[in-house]
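Colleague: sequence isn't available, so here's the structure alone:
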């Protein structure tokens, strides 16, 4: 890639691998910086900003910053000192220079948070990975991002060593803590440019090989200064908690970047299943929770009743939020969920719906977060009228920049970021989620939203969770197939199949009902928690094994028309 494709600024990076492999400027999205709060100086180190907080927060040093169930209670001053010592280990002992890529491997722990900040403060580029990844998957990340250094929780070292094949400057956490003991508690942050990359985040790879998305220091502060103040309305008195991994941008923003930017505290859980999350909310008196629809529903169904009364705001993202889950959470906690739509490419949430708005607009996912704009486009890139389903396009202070990947041409067109979501908009600008573009079901000429079918099925008492996909069909091209996990006490029988089919026909247009139903013990999920629908498409079973699958016989004349009543 020629030099003209690189950013036009004075970079602090000595190692320019990432800049050299950014998309040509003509292939990058338009950036909107209309809000004054999103305009930053040309020299900016986001880690320094997140730790310091500025002169308007004089008592910040003594307030709690990072907590964990294992006894860590770091104040901002203590966190800053830990970060400084780690940064010195990186630069003095491991030879890090600005622009080097540092792979991180751990569960959500205070040490992982401190290392993330230290790498960025030292001018490095963070590449965080899930602890569940195996050597083959890690090898892909290492090769794609040309990883130069790695810091790894000691118990997770074996897979990383197998993947790195000796090319990494690797230190485990035991070695890191030993090296930190001799370091000073002060470190001068590298004078990075606002546009210098500081993060390479890999997508979850639910539809193919993961893509490496590049984000800058300015991008990090942009998401902190858009969603939290305008939608979340958090203050420094809040205590954040949640389930997503810091290796994913949803968790990174909600559980580290946002609380630090505000001067609040965060609780990091190395185990964050629904029951552990509910227990920790009670233990720590958490006030703001970031999680996904599945976890919120599971906490409602949990027979162990934890005290969640400290919560005041809860954010749901990662998958479409069924209206039935919203209602369950409201009954369980008397709280309204904030629904959010985001992507790794955009770094965080760019469309949101505060809970109190949702009851008057069932099915809406919200409007653009201040700083962003959206459009619904047809296949030729033209805006569609209100009410018509098309491709969701977005512009804002962040945008997609893939690392050396021709798929940039698919995501960014004419300055717009095309998220891969199919939506429609009403005349007040509220957006309604239809499906992922590649999940849309076209059956006998009808466009059917799998999200709508899933939401309807989940209102039946026998259904704990479900995923709806297209199954090939000679007559209709495709039919709706539902993979259903049953609630306790319900058996997978042909009679229940018929009951669920009849139920869906009475609750929505009959042509949308699932002609195929498969019962399974669990749904296949990526490390993010998202359902891997590609593993279900056209299949009669998933990895958990189907117990029952049947189809309603088609009456004469049904092909090409609505399903029978």
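Modeller: Great, that's in hand. Keep in mind that this is a model prediction, so the values were computed, not measured.
Colleague: going by C-alpha atoms from here, please, whenever you check contacts or count neighbours.
Modeller: Will do.
Colleague: can you give me the strands for the stretch 151-300 of the chain?
Modeller: Taking DSSP state E, counting those that start in this stretch, the strands of the stretch 151-300 of the chain run over residues 169-172, 197-202, 212-216, 239-242, 265-267, 288-291.
Colleague: mean neighbour count and distance to residue 406 for those strands - can I get that in JSON lines?
Modeller: Shown next, in JSON lines, are the strands of the stretch 151-300 of the chain (neighbours: other CA atoms under 10 Å; distance: least, CA to CA, whole Å):
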{"stretch": "strand 169-172", "mean neighbour count": "18", "distance to residue 406": "30"}
{"stretch": "strand 197-202", "mean neighbour count": "28", "distance to residue 406": "15"}
{"stretch": "strand 212-216", "mean neighbour count": "25", "distance to residue 406": "12"}
{"stretch": "strand 239-242", "mean neighbour count": "29", "distance to residue 406": "34"}
{"stretch": "strand 265-267", "mean neighbour count": "28", "distance to residue 406": "38"}
{"stretch": "strand 288-291", "mean neighbour count": "24", "distance to residue 406": "32"}
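Colleague: pasting the second one now:
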């Protein structure tokens, strides 16, 4: 069998999980039993929440969900900013047997309509500051029964029999909650991963998945302990951020810093100086922005023992500049929503700048050609990964599940090669998906938006490196007859996309062409556009 059971990894940590297992016990109740209840768990907007306080609030959320008629395995959508309420809602839902589904807070109404109807979420927990985006959708959500609002605004949101205030709702719920009798292979939570057609895929993660990520990566690579303080620029609704800012620190009784705002470069330095984290998790675009600040060496980062980067490949130059400036290493790695966290990584004392590192103990990596045969060392192949944190399936997407998940192995969609020393080097995507600012972007989605503009005849979007070597969307546009490229039209097209898609998806540059390169059958030759994107200067017709 081509994709059979991989051989045992002798370096993998031993992980034993009982058949009956509810992961909320490992991340919440265990700390109370072991005497860590009074330790700070979350720093949030100048306030401090202990492990005991988060555990009690999670119990109240779980009981509140039971009072709304939520049953085992029903989905609970979380449209929440990074906050103690997110932590309590996530773990509280799992503890009572429901399945939390964190949603990206940066999306558009159409995205929420799709995901809420696809997941058939019965209850939505949402911050009031996000309510205006969501509220017009409510009549179009036939499965949604109740909304619980975390009020982070001075003005209140109108309440009724199906719209509840979080503080009042939890205050009337019991602080005691029994663990739902789930098994280690029951659904625990979902995360949505972007799709190549623009439609997101619900990755169904099981009760044991977070434990494996913790033991394989957080403990083995980062060597986390209860003295650590963790700051993640990646938000909790991302797979990367969920580990960094929630279940990694909660696995050892450590501390997390939750920041609800945008992770701007100067703000990250302010948080580092204020809270003195020991581990900082970022993405390459953020590290580039932080290093570009004037007199950047003035910031005190002496509390940090490690920095981590994921989401897209970290250019060697950025890694080296950061190390030289702050004397703190950045461990670059690759993870995915399907595998939940990082599965190939550089290590402390073993960093190869520009590479993704080596497989994390517990994961196996395989590079294969288009026929599924393993490639020779040094040759580029499609990356497959085996490991116990891989999602069980894509919800309601049977064909996509079969095409991606092959027994013990999953197709990551990335192309890599492995050098003679065992380091893995990123070589691009197997499909046309782009990783922009740490988030997946579908070129098809951008193209479908641009083509709706009255001036656009044809368009194709590819990834192009910016001055920092980071990939950004670049649109090639053929205008309708009689129209001429102008600077004003370029900015109009960018704004047109920004208004209709999440802001990070807009094309940073636009090049106007008389026609798109195509095959004899009419397919766009994207490889030629990628070559053009690397060589065409951004002047005159290209912006």
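Modeller: Noted; the coordinates are in hand. Just so we're clear, the structure is a prediction, and the values are computed from it rather than from any experiment.
Colleague: let me have the strands of the stretch 151-300 of the first structure in a markdown table, extended by distance to residue 309 of the first structure.
Modeller: Putting these into a markdown table (distance: least, CA to CA, whole Å) gives the following:
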| stretch | distance to residue 309 of the first structure |
| --- | --- |
| strand 169-172 | 39 |
| strand 197-202 | 34 |
| strand 212-216 | 36 |
| strand 239-242 | 13 |
| strand 265-267 | 17 |
| strand 288-291 | 11 |
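Colleague: so which of those comes closest to residue 313 of the first structure?
Modeller: strand 288-291 (4.9 Å; CA to CA).
Colleague: got the contact list for the closest one?
Modeller: Strand 288-291 of the first structure is touched from outside by 238-244, 251, 254-255, 311-317, with contacts defined as CA atoms under 8 Å, 6 or more residues apart in numbering.
Colleague: rerun at 6 Å
Modeller: 240, 241, 242, 243, 311, 313, 314, 315, 316 (CA atoms under 6 Å, 6 or more residues apart in numbering).
Colleague: what range does that strand cover in the second structure?
Modeller: The aligned range for strand 288-291 of the first structure in the second structure is 279-282, by TM-score structural alignment.
Colleague: average offset between the matching stretch and the first structure?
Modeller: By mean CA distance after the TM-score superposition for the first structure, the fitted stretch 279-282 of the second structure averages 0.9 Å away from its aligned residues in the first structure.
Colleague: if we can go back for a sec, out of the contacts of strand 288-291 of the first structure, which comes closest to residue 209 of the first structure?
Modeller: residue 243 (24.5 Å).
Colleague: map the closest one across to the second structure for me.
Modeller: Per TM-score structural alignment, residue 243 of the first structure is aligned with residue 233.
Colleague: pull out the buried positions in stretch 297-304 of the first structure.
Modeller: Within stretch 297-304 of the first structure, the residues scored as buried using 16 or more other CA atoms under 10 Å are 297, 298, 299, 300, 301.
Colleague: nope, stretch 314-330 of the first structure is what I meant
Modeller: 314-329.
Colleague: where does that stretch end up in the second structure?
Modeller: Using TM-score structural alignment, stretch 314-330 of the first structure pairs with 307-323 in the second structure.
Colleague: and the gap between the residue nearest to the spatial centre of the first structure and residue 207 of the first structure?
Modeller: Geometric centre of the first structure, nearest residue: residue 250, 3.7 Å, by CA atoms, centre = their mean. For residue 250 of the first structure, the distance to residue 207 of the first structure equals 19 Å [CA to CA, to the nearest Å].
Colleague: pull out the buried residues from stretch 405-424 of the first structure.
Modeller: 408, 411-413, 415-424.
Colleague: farthest pair in those?
Modeller: 408 and 424 (24.0 Å).
Colleague: and what about the nearest residue to residue 399 of the first structure once chain neighbours are set aside, helix, strand or coil?
Modeller: The spatially closest residue to residue 399 of the first structure, leaving aside those adjacent along the chain, is residue 346, at 4.8 Å (CA to CA, 6 or more residues apart in numbering). Secondary structure for residue 346 of the first structure, judged by DSSP: H, G, I helix; E, B strand; the rest coil, is coil.
Colleague: state the number of residues packed around residue 346 of the first structure.
Modeller: By the measure other CA atoms under 10 Å, the count of residues near residue 346 of the first structure is 24.
Colleague: try residue 33 of the second structure
Modeller: Residue 33 of the second structure: 9 neighbours (other CA under 10 Å).
Colleague: distance of it relative to residue 52 of the second structure?
Modeller: 10 Å.
Colleague: what about the helices in the stretch 351-500 of the first structure?
Modeller: Per DSSP state H, counting those that start in this stretch, the stretch 351-500 of the first structure carries helices over the ranges 355-358, 408-411, 450-457, 494-507.
Colleague: who wins for proximity to residue 214 of the first structure among these?
Modeller: When the helices of the stretch 351-500 of the first structure are compared (using CA to CA), the closest one is helix 408-411, at 11.6 Å.
Colleague: okay, and that closest one goes to which residues in the second structure?
Modeller: Taking TM-score structural alignment, helix 408-411 of the first structure hits residues 401-404 over in the second structure.
Colleague: that stretch vs the first structure, mean deviation?
Modeller: So stretch 401-404 of the second structure averages 1.9 Å relative to the first structure (mean CA distance after the TM-score superposition for the first structure).
Colleague: returning to what we had before: surely the residue nearest to residue 399 of the first structure meets residue 396?
Modeller: No: contact between residue 346 of the first structure and residue 396 fails when scored by CA atoms under 6 Å: they sit 8.6 Å apart.
Colleague: thinking again about what came up before, the match of stretch 314-330 of the first structure: end-to-end distance?
Modeller: 10 Å.
Colleague: tell me how far that stretch lies from the chain's centre.
Modeller: 18 Å (CA atoms, centre = their mean, to the nearest Å).
Colleague: quick one: contacts of it?
Modeller: 279-284, 329-334, 353-354, 435, 438.
Colleague: what does residue 180 of the first structure correspond to in the second structure?
Modeller: Residue 180 of the first structure maps onto residue 170 in the second structure, by TM-score structural alignment.
Colleague: OK, contacts around that match?
Modeller: 60, 61.
Colleague: residue 492 of the second structure: how many residues sit nearby?
Modeller: Residue 492 of the second structure, neighbours per other CA under 10 Å, totals 13.
Colleague: which SS class is it?
Modeller: helix.
Colleague: got it, and the one 3 residues further on?
Modeller: Classification of residue 495 of the second structure into helix, strand or coil gives helix, according to three-state DSSP.
Colleague: so what's the residue count around it?
Modeller: That count, for residue 495 of the second structure with other CA under 10 Å as the rule, works out to 15.
Colleague: residue 33 of the first structure and residue 201 of the first structure, how far apart?
Modeller: For residue 33 of the first structure, the distance to residue 201 of the first structure - CA to CA - is 23 Å.
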